[in-house]
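A.B. asks: take a look and give me a structure for this.
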Amino acid sequence: MTLKTIRNGVHKIDMYLNAALDLLGGEDGLCQYKCSDGSRPVPRYGYKPSPPNGCGSPLFGVQFDIGIPSMTRCCNHHDRCYDTCGNKKNDCDEQFQTCLSKICRDVQKTLGISESVQACESTVQLLFDAVIHLGCKPYLDSQRAACMCHYEGKTDL
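C.D. replies: A predicted model of the protein is given here:
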């Protein structure tokens, strides 16, 4: 076994542990994107976010899109919020919940059918729970792509 093999093995373990930490809420359990040197993240020059994917997560292969255009708009707005450097996960998630809840209120006003409202509220709760419990890694990945820390731009001479 060579030193390089050991180093690569340690690197893989580190990557797995970091991925597990991201899934569990980041290093502090609060799911916040921070620069390791304490500096404030700044938008990455030239960053172009990938197009929003509706109500789904490529990480988990889950697609919650049920064909309601206003719900898809809420999901797309949420994706864009995660993709904007400096946005806090909690703020994005609260905006998402507000957007989704408005859909159910609109269903109530338009249709007045309690079964439709209950189905809407169940779907909203499912989407919101997924974002709260499974959204940390997608949020951190988006922030890493959208932001840079000051030390990233420096190179050793």
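A.B. asks: all contacts plus neighbour counts: C-alpha atoms, from now on.
C.D. replies: OK.
A.B. asks: centroid residue for this protein?
C.D. replies: Residue closest to the average C-alpha location in the chain (Cα atoms, centre = their mean): residue 139, at 2.9 Å.
A.B. asks: quick one, helices of the chain?
C.D. replies: Counting by DSSP state H, the segments of the chain that form helices are 3-23, 69-82, 89-111, 114-134, 136-146.
A.B. asks: out of the ones you listed, which comes closest to residue 45?
C.D. replies: Residue 45 lies closest to helix 136-146 among the helices of the chain, at 8.7 Å (Cα to Cα).
A.B. asks: any chance of a markdown table for the helices of the chain, columns distance to residue 155?
C.D. replies: Converted to a markdown table, the helices of the chain look like this (distance: least, Cα to Cα, whole Å):
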| stretch | distance to residue 155 |
| --- | --- |
| helix 3-23 | 22 |
| helix 69-82 | 28 |
| helix 89-111 | 30 |
| helix 114-134 | 35 |
| helix 136-146 | 19 |
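A.B. asks: here's the other one to compare against:
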Amino acid sequence: GSKPFPRYGYKPSPPNGCGSPLFGVQLNVGIPSLTKCCNQHDRCYETCGQSKNDCDEEFHYCLSKICRDVQKTLGLAQNVQACQSVVELLFDSVIHLGCKPYLDSQRAACRCRHEEKTDL
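C.D. replies: Coordinates of the predicted model:
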């Protein structure tokens, strides 16, 4: 089949941090950079043609960097461990539960070459 292309006039919904329906709970744990990673991940999913795997890898890298920064700033082993636990929880959630949100976002952001003007 032909590749999908961006839907004309599509406006992504505003990112909602780590409180997406994906997690079922609000996971904003008071770390602004964590929210930033989640927002970037939301935007990536809503970019027509982006692969889920690339979005998830970018998300994992973003999250891991936060923990490295925590280590540099605070240097407390338990803080770093807590950070890594949150990162793994978030990343596992995305890997296991992210398929539907990814597909829904792609469906909203893209259209197929021969798609009718009516909604599916």
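A.B. asks: what's the counterpart of the residue nearest to the centre of structure 1 in structure 2?
C.D. replies: Across the two structures, residue 139 of structure 1 finds its equivalent in residue 102 of structure 2, going by TM-score structural alignment.
A.B. asks: I figured that match hits residue 53, correct?
C.D. replies: No. The pair formed by residue 102 of structure 2 and residue 53 falls short of the contact definition of Cα atoms under 8 Å, at 10.2 Å.
A.B. asks: out of the helices of structure 1, which comes closest to residue 60 of structure 1?
C.D. replies: Taking Cα to Cα as the criterion, residue 60 of structure 1 comes closest to helix 114-134 out of these, the separation being 8.9 Å.
A.B. asks: got the angle for the closest one vs helix 136-146?
C.D. replies: Here helix 114-134 of structure 1 runs at 60 degrees with respect to helix 136-146, directions being taken by axes from the mean of the first three to the mean of the last three Cα atoms, to 10 degrees.
A.B. asks: relative to structure 2, what is the average displacement of helix 114-134 of structure 1?
C.D. replies: Overlaying structure 2 shows helix 114-134 of structure 1 at a mean distance of 0.2 Å from the equivalent residues (mean Cα distance after the TM-score superposition for structure 1).
A.B. asks: list the buried residues in that helix.
C.D. replies: Residues of helix 114-134 of structure 1 classed as buried: 117, 120, 121, 123, 124, 127, 128, 131, 134 (neighbour count, 16 or more other Cα atoms under 10 Å).
A.B. asks: for residue 46 of structure 1, see how far away the first one is.
C.D. replies: With distances taken as Cα to Cα, to the nearest Å, residue 117 of structure 1 is found 43 Å from residue 46 of structure 1.
A.B. asks: just to revisit the earlier point, nearest to residue 55 of structure 1, of the helices of structure 1?
C.D. replies: Once the helices of structure 1 are compared by Cα to Cα, helix 69-82 is nearest, at 5.1 Å.
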